[in-house]
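In: Model the following, please.
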Amino acid sequence: MRFLVCGSLLLAISGFFNAADAATLQVGVGKKYLSPSIAAKYTRDGDIVEIDAGVYPKDVALWKHNNLTLRGVGGMAHMQADGASVAGKGIWLIKGNNITIENIEFSGARVRDRNGSGVRAEGTGLTIRNCYFHDNQNGILTGSNKNSDIVVENSEFANNGAGDGKTHNMYIGAVRSFTLKYSYSHHSRIGHTVKTRAQTNYILYNRITDEYDGNSSYNIDISNGGIAYVIGNLVQQGQISENSGIISYGAEGLKYDANEFYLVNNTVVNDRPQGGAFVFVKPGTNPARIVNNLFIGRGVINAAGAEQSNNVRGDKNELISPLAYDYHLRLKAEALNAGIEPGTANGFSLQPTEQYVHKAGSEPRPVAGKIDVGAYEHE
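Out: All right, here's what the predicted structure looks like:
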């Protein structure tokens, strides 16, 4: 018995000292570590790596330890790869678990197989906040991992893609869950602006747009079904989009046991002159609910069997400034007070509680009588 107690105490003490040994590594000019790639060689589980704002040309890194926090300080730290990569995969290759990345800019990921990523995630669990991914062949690319949860918040993605339709602003593999909140994804190069194969998806309060000159494919591609909550987003297809579809669910087959689609209180604008499909939902999805959405422009909804309730086909004149992609409602818009309470699904509230603020931010959604249709509540 004494041995068991001592053994347990030893394990507890060992765990305590492991936590206490976690260090803060400082990176930058005049700091102990000149670049992130050098610091990466000295990290241990639980460390914090603070990277001074500035440009780190051709600096690429492998992060193999767990529970790391990697963040820019004093502004964004720019990993400007200019074609450099780790193992032919990307700028940062993440092999550790439970990694948090904050205030980092990633650009210039290019590799021979045209799949170079700002962040290539091969561990379990990744959180990205306040980061900027641009001009890479993929912004983020994750592997398949049924135990992994990927969270992206308050981040911007622009001009990612190799131009082959197979690379995207973000490409989330078959993970347990994917959460995208308060983010701005735009101008994907022919690929999708958001692409995910996750089992459960929370796409909440984002701006996902082609704008005037973007030529992306789908704005949102939930490739293999699963459970998807798409709530409170601004989604706009540009006039030269490569694909007639805007939001697609299950186009590559329903691969999960539960396939449920909830499209609630989004504003979806189609600027493509020849029109297209606002929404495609793969037959067999149950339930599929399309509720309180504002659809503007030419387009159809391909969702046989879906519940479609309190959606409004509006006009750009009902928006404050459509040319500036400000989709707040004007005073006499048809969408005012036209919604219903959307209820819950699987214990998750479908009621929008926030709304997108540009750039890559959010604010509480006002409560002003009956709910408005679309991503914004008129005050």
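In: Please make it C-alpha for all contacts and neighbour counts, starting now.
Out: Noted.
In: Which parts of the protein are helices?
Out: 2-20, 36-40 (DSSP state H).
In: Skipping its backbone neighbours, what lies nearest Gly225 in space?
Out: Nearest residue to Gly225, sequence neighbours excluded (Cα to Cα, 6 or more residues apart in numbering): Gly250, at 4.4 Å.
In: Just give me the neighbour total for the one you found.
Out: By the criterion of other Cα atoms under 10 Å, Gly250 has 22 neighbours.
In: so it touches Gly284, yeah?
Out: No - between Gly250 and Gly284 no contact is recorded; they are 9.5 Å apart, counting by Cα atoms under 8 Å.
In: okay, the helices of the chain in JSON lines with mean neighbour count and distance to Asn317 next?
Out: Shown next, in JSON lines, are those (neighbours: other Cα atoms under 10 Å; distance: least, Cα to Cα, whole Å):
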{"stretch": "helix 2-20", "mean neighbour count": "11", "distance to Asn317": "58"}
{"stretch": "helix 36-40", "mean neighbour count": "20", "distance to Asn317": "49"}
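In: Might one say that Lys64 is in contact with Trp92?
Out: No - applying Cα under 8 Å, one finds Lys64 not in contact with Trp92, separated by 10.5 Å.
In: any chance of the helices of the chain in CSV, plus distance to Asp372?
Out: Converted to CSV, the helices of the chain look like this (distance: least, Cα to Cα, whole Å):
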stretch, distance to Asp372
helix 2-20, 49
helix 36-40, 47
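In: Which of those sits closest to Leu350?
Out: Between Leu350 and those, the tightest spacing by Cα to Cα is seen for helix 2-20, at 38.8 Å.
In: Tell me the gap between that closest one and the middle of its chain.
Out: Offset of helix 2-20 from its chain centre (Cα atoms, centre = their mean, to the nearest Å): 40 Å.
In: same thing with stretch 16-33?
Out: Using Cα atoms, centre = their mean, the offset of stretch 16-33 from its chain centre is 29 Å.
In: Report how far apart the opening and closing residues of that stretch are.
Out: Distance across stretch 16-33, first residue to last, is 27 Å (Cα to Cα, to the nearest Å).
In: what's in contact with that stretch?
Out: For stretch 16-33, contacts defined as Cα atoms under 8 Å, 6 or more residues apart in numbering pick out 34-36, 39, 43-52.
In: now do 7 Å
Out: Contacts to stretch 16-33, defined as Cα atoms under 7 Å, 6 or more residues apart in numbering, come from residues 34-36, 39, 44-52.
In: and what of stretch 126-134?
Out: 98-107, 118, 139, 149-160.
In: Buried among those? Make that a PyMOL selection.
Out: Here is the PyMOL selection string for the buried members of the contacts of stretch 126-134, based on 16 or more other Cα atoms under 10 Å:
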select buried, resi 98+99+100+101+102+103+104+105+106+107+118+139+149+150+151+152+153+154+155+156+157+158+159+160
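In: what sits against the residue nearest to Gly225?
Out: Neighbours of Gly250 in contact, by Cα under 7 Å, 6+ apart: Ile222, Ser223, Asn224, Gly225, Val281, Lys282.
In: try 10 Å
Out: Each residue near Gly250 by Cα atoms under 10 Å, 6 or more residues apart in numbering is listed here: 197, 221-226, 259, 261, 280-285.
In: List the contacts of the residue nearest to the spatial centre of the chain.
Out: Central residue of the chain (Cα atoms, centre = their mean): Leu180, 3.6 Å from the mean position. By Cα under 10 Å, 6+ apart, the residues touching Leu180 are 128, 150-155, 194, 201-206, 230.
In: one more to put side by side:
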Amino acid sequence: MTRRRELLTAAALLPWGAHAGPVLHVGPARAVKSLAAAAQQARDGTLIEVDAGDYMADAAAWPQQDLTLRAVGGRVRLIAAGAHTQGKGLFVTTGRRQRIEGFDFIGATVPDRNGAGIRLEAGSLTLVGCSFRDNENGVLTANDDSIELDVVDCDFGPILPREGKTHNVYVGSIKRLAVTGSYFHHGLHGHLLKSRAALNHILYNRLSDEIGGRASYELEFPNGGVAIVMGNLIMQSSTTENSHVISFGVEGARWPRQRLVLVHNTLVDQKASGGIWLRVTPAQTEVMLANNLLVGSPKLAADGYWTRKANFSADWDEFVRAARDDFRLAPGSPLRGKAQDMGEAEGLRLSASREYRHPHTSVALSGPARHPGAFQT
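Out: The predicted model follows:
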């Protein structure tokens, strides 16, 4: 079972092989010139190869199963220019096993001010190497406990200035969320990443509101569930709109299991008056905090029923160049080599096997993680 779960988690990191189904080519010089037209022609199992370039006001709904949309020859930039589909966003997806690679979603707005680059309404979706900029929301999902979402090497931010609680990613009450190698930044009012999913794997990402960002939480699981948060740089800006960095379960436990595992992360607080690292309810939540580095003035909660091991407060000068967001431990830091083995949880080894690499990817480590924090090399 452990090996199977490791393989499933790694599957989204791998490129797909040869495609056996129909292929549809889209571009200004092609017979099919728009994504909206492609959405009408595509069948289950279609690979849609889209020539790089700007596609203006080209919104579409995708109900097909086993569908792949792939940018060819560079980036595919979808610029909303006021267009949307179903009053929800640039793309609305409802098919199982869909995959989108190399697309930029820009400027999605809708009349109710809750527009998204992608609205995932049903099915399952994998995003690889996509970016979301100047949207009211980056990705927004429905509440459906059969939905699954995988996000690999994507970029979310900045959020378009709007009234209301817009989020870089807002995941509803779905079955599973996995996010790897992605960058969340420059939020506004809402959260960088908010998930109500039953199972969450948040691995090897950077969630940092950046200078001028005004996000609320950097990471929130409002209905709890099971959350494995490993290998992330999570950084609260000085202009945050909420003193808490990570929040779990504060809107009530929806799922039967409540567990938060926070390991091998580097948590940075830039708030002058000091923030709060972690807020957890209900009291029976199982919490593990291990091998984390804490940079800034807040203290980590000391609830007696939590498992806490090898968490260290670190001064700014412990790192190679923290002023430039280089949070690798300096060669002479006494914190090097102090990570402890935490075994596994939910079928995953709790020792980092990759690390985030800016601007939005992750790379495999050559050996076991030895240092606390998100960065080993």
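In: my read: Gly347 of structure 2 touches Arg3, true?
Out: Yes - with contact defined as Cα atoms under 10 Å, Gly347 of structure 2 counts as touching Arg3 (7.7 Å).
In: what's the closest non-adjacent residue to the alignment partner in structure 1 of Glu241 of structure 2?
Out: Taking TM-score structural alignment for the superposition, Glu241 of structure 2 sits opposite Glu242 in structure 1. In space, and not counting its chain neighbours, Glu242 of structure 1 is closest to Ser217: 5.0 Å by Cα to Cα, 6+ apart.
In: what's the neighbour count on the one you found?
Out: Ser217 of structure 1 is flanked by 28 other residues according to other Cα under 10 Å.
In: Please name the residues that touch it.
Out: 165, 168, 187-194, 210, 237-238, 240-247.
In: which among those residues end up buried?
Out: Burial by neighbour count, 16+ other Cα under 10 Å: within the contacts of Ser217 of structure 1 this picks out 168, 187-194, 210, 237-238, 240-247.
In: Look up how far His264 of structure 2 lies from Ala310 of structure 2.
Out: From Ala310 of structure 2 across to His264 of structure 2, the span is 10 Å (Cα to Cα).
In: Can you pull the residues that touch both of the two?
Out: Contacts common to Ala310 of structure 2 and His264, judged by Cα under 10 Å, 6+ apart, are Leu289, Ala290, Asn291, Asn292, Leu293, Ala339, Gln340, His371, Pro372, Gly373.
In: show me what contacts the last one?
Out: With contacts defined as Cα under 10 Å, 6+ apart, the neighbours of Gly373 of structure 2 are 230-233, 263-267, 290-294, 310-312, 327-329, 335-336, 339, 352.
In: List the single closest residue to Pro57 of structure 1 in space, sequence neighbours excluded.
Out: Nearest residue to Pro57 of structure 1, sequence neighbours excluded (Cα to Cα, 6+ apart): Gln80, at 4.8 Å.
In: Hmm, the one you found is touching Ile91, no?
Out: Yes - using Cα under 10 Å, Gln80 of structure 1 makes contact with Ile91 at a distance of 8.4 Å.
In: any residues in contact with both of these two?
Out: Lys58, Asp59, Val60, Phe106, Ser107, Gly108, Ala109, Gly118.
In: what's the neighbour count on the second one?
Out: It stands for Asp59 of structure 1. Residues within reach of Asp59 of structure 1, counting by other Cα under 10 Å, total 20.
In: same check, this time on the one 10 residues further on
Out: For Thr69 of structure 1, the count of nearby residues is 18 (other Cα under 10 Å).
In: which residues does it contact?
Out: Each residue near Thr69 of structure 1 by Cα under 10 Å, 6+ apart is listed here: 24, 45-50, 98-102, 127.
In: Just the ones in strands from the residues you listed, please.
Out: Assignment to strands by DSSP state E places the following of the contacts of Thr69 of structure 1 there: Thr24, Ile48, Val49, Glu50, Ile99, Thr100, Ile101, Glu102, Thr127.
In: just to revisit the earlier point, which of Lys64 and Trp92 of structure 1 has more neighbours?
Out: Between Lys64 of structure 1 and Trp92, counted using other Cα under 10 Å, the more crowded position is Trp92 (25 against 20).
In: Distance of the more buried one relative to Leu234 of structure 1?
Out: Between Trp92 of structure 1 and Leu234 of structure 1 the distance is 30 Å, computed by Cα to Cα.
In: try Cys131 of structure 1
Out: The spacing between Cys131 of structure 1 and Leu234 of structure 1, counted by Cα to Cα, is 20 Å.
In: ok, now Ile301 of structure 1?
Out: For Ile301 of structure 1, the distance to Leu234 of structure 1 - Cα to Cα - is 17 Å.
In: Compare these two (neighbour count), which wins?
Out: When Ile301 of structure 1 and Leu234 are compared for neighbours, Leu234 comes out ahead with 26 against 17, by other Cα under 10 Å.
In: quick one: contacts for the more buried one?
Out: 184, 204-209, 265-269, 294, 325-327, 355-356, 374-376.
In: now Gly276 of structure 1
Out: Contacts of Gly276 of structure 1 (Cα under 10 Å, 6+ apart): Gln237, Asn243, Ser244, Gly245, Ile246, Asn270, Gly297, Arg298, Gly299, Val300, Ile301.
In: you'd agree the last one is up against Gly275?
Out: No - taking contacts as Cα under 10 Å, Ile301 of structure 1 lies outside contact range of Gly275: 11.4 Å.
In: quick one on the thing from earlier: lining up the contacts of Gly276 of structure 1 with structure 2, which overlap?
Out: Compared against structure 2 with both residues aligned by TM-score structural alignment, their matches' Cα atoms under 10 Å, the contacts of Gly276 of structure 1 retain Gln237, Asn243, Ser244, Gly245, Ile246, Asn270, Gly297, Arg298, Gly299, Val300.
In: residues near Pro111 of structure 2, how many?
Out: For Pro111 of structure 2, using other Cα under 10 Å, the count is 10.
In: quick one, what contacts the aligned residue in structure 1 for it?
Out: Using TM-score structural alignment, the partner of Pro111 of structure 2 in structure 1 is Arg112. Applying Cα under 10 Å, 6+ apart, we find Arg112 of structure 1 in contact with Gly83, Gly88, Lys89.
In: mind checking how far the residue nearest to Ala81 of structure 1 when sequence neighbours are not counted is from Gly108 of structure 1?
Out: Using Cα to Cα, 6+ apart and skipping residues adjacent in sequence, the residue nearest Ala81 of structure 1 is Lys58, 4.2 Å away. Using Cα to Cα, Lys58 of structure 1 is found at 9 Å from Gly108 of structure 1.
In: Equivalent analysis for Gly96 of structure 1, please.
Out: Separation of Gly96 of structure 1 from Gly108 of structure 1 (Cα to Cα): 23 Å.
In: ditto for Lys255 of structure 1
Out: Lys255 of structure 1 is 33 Å from Gly108 of structure 1, where distance means Cα to Cα.
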